[in-house]
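[1] Below is the sequence, then the predicted model.
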Amino acid sequence: MIGQAKTIPEAFLERVKATPSAVAYRDAGSGGFQDYNWSDIAQRVARRRAAFAEAGLKPGDRVAIFLPNGIEWVVTDLAAMAQGLVTVPLYGRDSPANICHVMRDSGATLCLTDEFERWADLGTETHSLPDLRNVWLLSGEDGQDDTRVSAYTENNIAESSEPLPSDGDQLATIIYTSGTTGPPKGVMLSHGALLWNARAVGQVNQIFEDDVFLSILPLAHGFERSLGWLCPMLNGSTVAYGRSIEVLAEDLRSQRPTILLAVPRLFEKAHHKAVERAQSSLIGGFLMKQTERTGWRRFQTTLDPSLSSNLLDRFFWSLIGARVAARIRDAFGGRLRMVISGGAPLSAQTFRFMAAMEVPLIEGYGLTEAGPAATGSTFEDRRLESVGKALPGAEVRTGPKQELLIRSPGLMMGYWGNPSASAKAIDEDGWLHTGDAAEIENGWVRIKGRIKDILVLSTGENVNPMPIESAIQSDPLIQQACVLGDGKPWCSAVVVIDTERFEKWAENQIPGVKDFNDAHLRKSLRNRLLEKMDNIPPFARINAVHVEVEPWTLESGLLTPTLKAKRPKVAQRFRNELNALYD
C-alpha cells in the first residue's frame, strides 16, 4: 500500500512510480473494455492539469465533475486536485434543480461534462449560475447557443510547472449530501481525511495488486469514491467500470471481479432471482431451501467454534449444497473474495442467504461527513444486522437518544459556507453527531435508523421504519417501500410493486381482479408482508398498505441520488391515499 503521501496527487504519483505498467483501469468503449496502465493515466492527468493552468484556474477554485463513471472522471479528479483545485462531483441522474444548486452553492467556476446533450438537459436551471464561467465538453462538440460551453482541447505534450499540493489538511473535494429533507449541504473533505479513511479500510480488509474491482456505483458518492477508487489506487488494484445495471450480469462474467461494492438492493434482487428460479420446480425449490438452511448452520460454526456441523449437514453439503452455492457465486463472476454492502441496511433474510451460499458479503457503516467509512467487519468475523466495529484509529460511542457519535481523522472540515450547521454536526470535543440511533455491544455497532425518521405513534410508541422497509423489500413482489405513521395509531406503507410478479400473485388471490388497491387484495398483501416481520415488534408492524405501480425516481423528487426514499415527500405525494387507509 502507498503509505507515505500526504495528499491524493502525491499518492497517485507514488503509485505511477511503483507500478507504471500495471493495469489501472478498464473502461468500456465501442470495441469493448480497454485497459489503461498507470503511465497512460499519468500522461492524461498531466495534459488535463496543463489545460486547467492555461484556463487561468487558481488553487482553491471549484471544478464541477458532471461525467459518467470512467477514466475521464478519474483523470479530471486527479488533475484538478494536482493543480490545487477543489472538485465538486455531480450525480448524473440527479434532478436539474439539485445539480444546479450544487454548482451555485459551491461557486463552481468550471464544469466538465461529456456531451452537450447532458448539459442541455439541465434546461433553464443553468441560467442562475453566476460563478460558472466555462463548461468543457470532452466529446469535442460545439457548445451551440450557450456561450459558456465549448469543446475541450488539450496539448498532446504538456507538463505543469506547478508543484503538487503537499498539505494534507488542504481541502480536496466538496461532496454534497443527499438532502432527504432539505437542500443538499456541501461536505468539505481534506486530502488527509480521505487518505486516512482509505488506509484504515485497507487495514481491516487487505487489498492486493491482483485484485479487480467492478465499479457500478456513482463516483459522486463518497462510498465509491473512497472504497472503490482511492483504496484500489493505494493498493495498485485494477478497477473495471461497469457499463450499466442492465448489462451487469455480462460485465460480471467478462471482468470476473474479486471485489464488488454495491447497495443492498442489488443483493436483494439477486436473492429473489435465485430463489424464484429454483422454485420453478419442486425439487429445485426443496434443494435451494435445504442448501440455505445447511449453509447458514455451517456459517454459524465459523463464528462460534463451540458449534459443530452434524454428519447429515456435512453429507448434504458435499453431495449437493456446495454445488448449489457455487452456482450462486458464479453469477457474480465466480472469483469474488470480498463483497461490501453499504449505503443502506441489508435485510436479515438476504444476509443469511448470502452467508449460507458462502458469498463473502460484509457490511460497514459510514456517512459523507465521516469521509465516509466509520466501521467495518471482515469476512472471517461478521455479525447478523451489525455494521462491524470502529475502523482502526476511529472511536464510536452513543450520546443522548442513543445517537451514534464518531471521532476519527477522517471527519469533514465542516459544511461549505455553513458554519452554524458545521458547529451542530461536530461538537467541541470533536465528536461527529451522525443523526443515526445505534446500539454498541462489545464494540459491535448496530444501526437502529435515522433519529429524525423515527415515527412516534399516537399510542406513544417509537417506531424505526428502516428494518420494516427492509423486511417489506425482501419480498420479490415489492420494488420500493416507505413506512409511515407519525402521529397515527399504527404504521402503514406505500409500496411500489413489480407489476409482472404482482399480477400473477393477484390472479391467484382474487381471479379477474384489475384494481391493485382492491381492499381484499391489499389485506392479502398486508398479511403476506407480515410474514416477513417476525423480528419486528407487534406494535410496529404495518396494518395497511397502499400499492403503486410507477417506480419512484430522482426526477419525481421522491428519491435522493443514493436512491433513498424522501419520507416527507412520499407522505405529501400520497396524503389522500394514506388518509383513506386510516379513515
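    Looks like it came in fine. In this text, all values refer to a predicted model and were calculated from it rather than measured experimentally.
[2] only C-alpha atoms for contact and neighbour calcs from this point on.
    Noted.
[3] Distance from the chain centre to stretch 521-539, please.
    Counting by C-alpha atoms, centre = their mean, to the nearest Å, stretch 521-539 is centred 28 Å from the centre of its parent chain.
[4] Can you check the distance spanned by it, start to finish?
    23 Å (C-alpha to C-alpha, to the nearest Å).
[5] can you list contacts of that stretch?
    461, 467-468, 471-472, 474-475, 490, 506, 509-510, 516, 541-547 (C-alpha atoms under 8 Å, 6 or more residues apart in numbering).
[6] Show the buried residues in those.
    For those, a neighbour count by 16 or more other C-alpha atoms under 10 Å gives the buried set as 467-468, 471-472, 474-475, 490, 506, 516, 541-547.
[7] counting residues per helix, which one in the protein is longest?
    helix 282-303 (DSSP state H).
[8] list the buried ones in that one?
    So for helix 282-303, counting by 16+ other C-alpha under 10 Å, buried means 284-285, 287-300.
[9] Which residues does that helix contact?
    With contact meaning C-alpha under 8 Å, 6+ apart, helix 282-303 is reached by 275, 278-279, 307-309, 313, 317, 320-321, 324-325, 352-353, 355-358, 380-382.
[10] Quick check: buried residues in the helix or strand following that helix?
    Remark: after helix 282-303, the chain's next helix or strand is helix 311-316, criterion DSSP states H and E. Neighbour-count burial for helix 311-316 flags Asp313 (criterion: 16+ other C-alpha under 10 Å).
[11] Can you give me the buried ones in the helix or strand following helix 311-316?
    For helix 311-316, the following helix or strand on the C-terminal side (DSSP H and E) is helix 322-330. In terms of neighbour count (16+ other C-alpha under 10 Å), helix 322-330 has its buried residues at Val324, Ala325, Ile328, Arg329.
[12] then this one, side by side with the first:
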Amino acid sequence: MREFTVPPVAAAPQVGGLADAVFEHALADPDRVAFGRKGPDGEWRDVTSAMFRDEVLGLAKGLIAQGVRFGDRVAIMSRTRYEWTLFDFALWTLGAQPVPIYPTSSAEQVFWMLHDSEVTACVVEHEDHAMTIGSVIDRLPRLQRLWQLDSGAGAVAELTAAGAEIDEDVVQRHRRAVTPESVATVIYTSGTTGRPKGCVITHANFMFESDMLTGRWDPVFRSRPGEQASTLLFLPLAHVFGRMVEVAAVRAGVKLGHQPVMAAAELLPDLAAFRPSFVLAVPYVFEKVFHAARRKAEREGRAAPFDKAVEVAVAYAEALEHKAFGTGPGPSAALRVQHQFFEKTVYGKVRAALGGRMRHAMSGGSAMARRQGLFFAGAGITVFEGYGLTESSAAATANPPERTRYGTVGQPVPGTTVHIAEDGEVWLHGGQVFSGYLNDPRSTSAVLNDGWLATGDLGSLDEDGYLTITGRKKEILVTSGGKSVAPSGLEERVRAHPLIAQCIVVGNDRPYIAALVTIDQEAVEHWLAMQGRVPLSPAELVRDPSLETEIRRGVVAANTLVSQAESIRTFRILAHPFSEEHGLLTPSLKLKRKAIERAYAAEVEALYG
C-alpha cells in the first residue's frame, strides 16, 4: 500500500488559541482539579482550574508590565516543571511565542537559538542557566529581560506582583487577538544532522494534534466512572512530545503532574505517589521498568517464574491481537488460566510500580520492540506506539485502541494522510504539519511541498494502513560490496539484551557491518552480583570474557533477523556510555552518528584492522 488516510474525528478550530481552554474550563467547572503540584515537602497538592486560570492571568499581567507584547518571543530554559506550563499558557494568552531551550544546552547552542529566534526575554530555572545565558548575552542585543524561577521569591511571584496594577482587560484584548494561524512556538530540532532548525508551530497545529488524539484515543484521555483521568509528565517540555502532552491534558481536562527527572530512581516513587491513569513516554522508560522488575525477581530467586510470566503475557497479548484482526479465536482456556495465575504474582506488581491505576500508555520518540509492547499489554497496560517529528507537532501515526498491531507505529492520526514515496520515504499531510523553518526558506522548501512533509524516514504501509519505520534516508549504510543496510533496526535488536545500553552500527564504505556497544552499568552490577563477583571498573569490564560472551549473545540474536550481508560481524564494548555532555547524544537521547564516529575513530578502525 502506498497511501492511507484516516478521516478527522473533530472539526479544525476556526477561532481562538491555546490559552482559551484555560479560561473556558475555569468558567465551566472552576473546582475541577487541573494539576497535581509537588511541594518542597514531597507532597502532591491539587490546583483547580480556577486557581490555574488566576495564576495564568496574574503572570500574563506581569509579563505585560515587563514589556512582553503580542508576537514577542520568550525563551524558556528549564527542566519539566509546573512553572513551565504556567509560563506557556501566560505567554499564549498574550499571543507571545515561547521558545523552549533544553536545560543541558551548551552556551553556543543557546546563543544560536536565542539569536536565530530573536528572543526579547528569557526564563531560566536556576543560576547555572543564568550563567550560561550571561556568557553569551553580549552577542544578543535584543535580549532585554532575564527571569529566574529559583531566585529569591521566584520569577512567577515577582512578575505577578509587578503586574498587580495592570487591568485584566488589557490581557483579554491580547487573548482575543490570537487566531489559530498565530504562531504558538518555535521548537528547535535536536540537531542530529547539523545546526538546529527552528520549527514554526501554530496554535492550529497544536489544537489539531491534541483534539484528534484525545478524540480518537478516548479510552486513554477519559476517566473511568468515579475517577479522573490523570497523567504524570516527565518528558522534557523542551521537546515537542512533552509540549503536546501538556496541551492535550489542558484541553481535555486531564489532571496533569510534572516530574523533572526521567531516571527510574526518581521517577518510580513519583509514579507510585501520583498514580496516573496513563502516561506518554519513550521506550526507554518501559525498558527500565521491565528490567528493574526482572532484576528484582532474580534477586529474590524467582527469575524462572518471572520469565514464564513474560512468555505467558506475550502469548496472551498476541492471541488477543490475532482475535482483533480476525486471524485467531483469542486466548485458549489453558492460556487464560496461566495468565490469571500470574496476575497477582507478577502483572499486578508491574502495574503497582507504575502507580497501580495505569491501564494505557503512549510511546514515541524511538522504536519499541514488538515483544516489549506485547509483554506490557499482557500485563494489563496497553502501550500505543506512535510516530512523529517536531515538524508534525508530535504524533502523525499511532496504534488505534481497538486494533493495536505491536511492532508498528500504527495508522495515521485522524485527519492525516501517510504516503510512501517511490524511494520509500514517508510523507505526511495533515493539520499538524508545521508551517516551515524560521529564517530558513531553503530548508523549508526541501521538506515541504504543497502541504506535504517529506520526513526523511523510510517506511512501509501494510494492507490495513499500519506504518512500519525501517530507517532514516541519511543513515543508510552502504558497504564497499554495495549492500545497503538500515542501522536502526539492527541497533534496536542488539539493545534488547538487558546488559546493553546503546549500540551504533558502522560500516559505510567498509567490507562488512560492525558495531560499538555500551553497557547498562546498573544491569551489569546486578549481573556480577548474581554471579558472586566483585564490581569491576569500566576498563576491566570491557576486557571481561564473560561479559563479551553475553554481549555476543545479543549480537547473534540480532543477526538472526537479517541477511548475512547485513549482519554484525564484530563489535567493540566501550568503557563509557554515549552522553549528551560529550556531544554524542541529542537532548532527546538520539545518537549523533557522525560525532560518535569521530570520537571513536580509533575504535572503529580497529574493528576493520
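    Sure, I can see it. These numbers come from a predicted model, not from an experiment.
[13] Can you turn the buried part of the contacts of helix 282-303 of structure 1 into a PyMOL selection?
    Buried residues among the contacts of helix 282-303 of structure 1 (16+ other C-alpha under 10 Å), as a PyMOL selection:
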select buried, resi 275+278+279+313+317+321+324+325+352+353+355+356+357+358+382
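[14] so of the buried ones among the contacts of stretch 521-539 of structure 1, which ones are in helices?
    Pro467, Ile468, Ala471, Ile472, Ala506.
[15] and those, which two are the farthest apart?
    Among those, the pair separated by the greatest distance (C-alpha to C-alpha) is Pro467 and Ala506, at 25.5 Å.
[16] Next, work out how far apart Gln572 of structure 1 and Thr562 of structure 1 are.
    20 Å.
[17] In terms of neighbours, single out the busier of these two.
    More neighbours surround Thr562 than the other of Gln572 of structure 1 and Thr562, with 20 against 10 (other C-alpha atoms under 10 Å).
[18] Helix, strand or coil: sort out the equivalent of that one over in structure 2 for me.
    Using TM-score structural alignment, the partner of Thr562 of structure 1 in structure 2 is Ser588. Here Ser588 of structure 2 is recorded as coil under DSSP: H, G, I helix; E, B strand; the rest coil.
[19] which residues touch Ser588 of structure 2?
    By C-alpha under 8 Å, 6+ apart, the contact list for Ser588 of structure 2 reads Ser190, His239, Gly365.
[20] And for the first one, the neighbour number?
    Think Ser190 of structure 2. 21.
[21] Same question for His258 of structure 2.
    Neighbour number of His258 of structure 2 under other C-alpha under 10 Å is 26.
[22] And for the one 5 residues further on?
    As a burial measure, the neighbour count of Ala263 of structure 2 was computed by other C-alpha under 10 Å and equals 12.
[23] Tell me the spacing between the match of Thr562 of structure 1 and Glu385 of structure 2.
    On the measure of C-alpha to C-alpha, Ser588 of structure 2 and Glu385 of structure 2 end up 17 Å apart.
[24] Repeat that for Ala60 of structure 2.
    36 Å.
[25] and if you look at Phe375 of structure 2?
    Using C-alpha to C-alpha, we find Phe375 of structure 2 at a distance of 14 Å from Glu385 of structure 2.
[26] Give me the nearest residue to the residue most central in space within structure 1, chain neighbours excluded.
    The geometric centre of structure 1, computed from its C-alpha atoms, lies nearest to Gly343 (C-alpha atoms, centre = their mean), at 4.3 Å. Leaving out its chain neighbours, the residue that sits closest to Gly343 of structure 1 by C-alpha to C-alpha, 6 or more residues apart in numbering is Val263, at 5.8 Å.
[27] give the contact list for that neighbour.
    Ser341, Gly342, Gly343, Ala344.
[28] Most neighbours among these, which one?
    In terms of neighbours by other C-alpha under 10 Å, those top out with Ser341 at 23 neighbours.
[29] And it? What does it align with in structure 2?
    So, by TM-score structural alignment, Ser341 of structure 1 is matched to Ser363.
[30] for its match, what are its contacts?
    Counting by C-alpha under 8 Å, 6+ apart, Ser363 of structure 2 touches Leu280, Ala281, Val282, Pro283, Val383, Phe384, Glu385, Gly386.
[31] Now do the longest strand belonging to structure 1: which elements does it pack against?
    For structure 1, the strand with the greatest residue count under DSSP state E is strand 432-441. The elements that strand 432-441 of structure 1 packs onto, with contact taken as 3 or more C-alpha pairs under 8 Å, 6 or more residues apart in numbering; DSSP states H and E, are strand 395-398, strand 403-407, helix 419-425, strand 444-450.
[32] Tell me what angle it forms with strand 444-450.
    130 degrees (axes from the mean of the first three to the mean of the last three C-alpha atoms, to 10 degrees).
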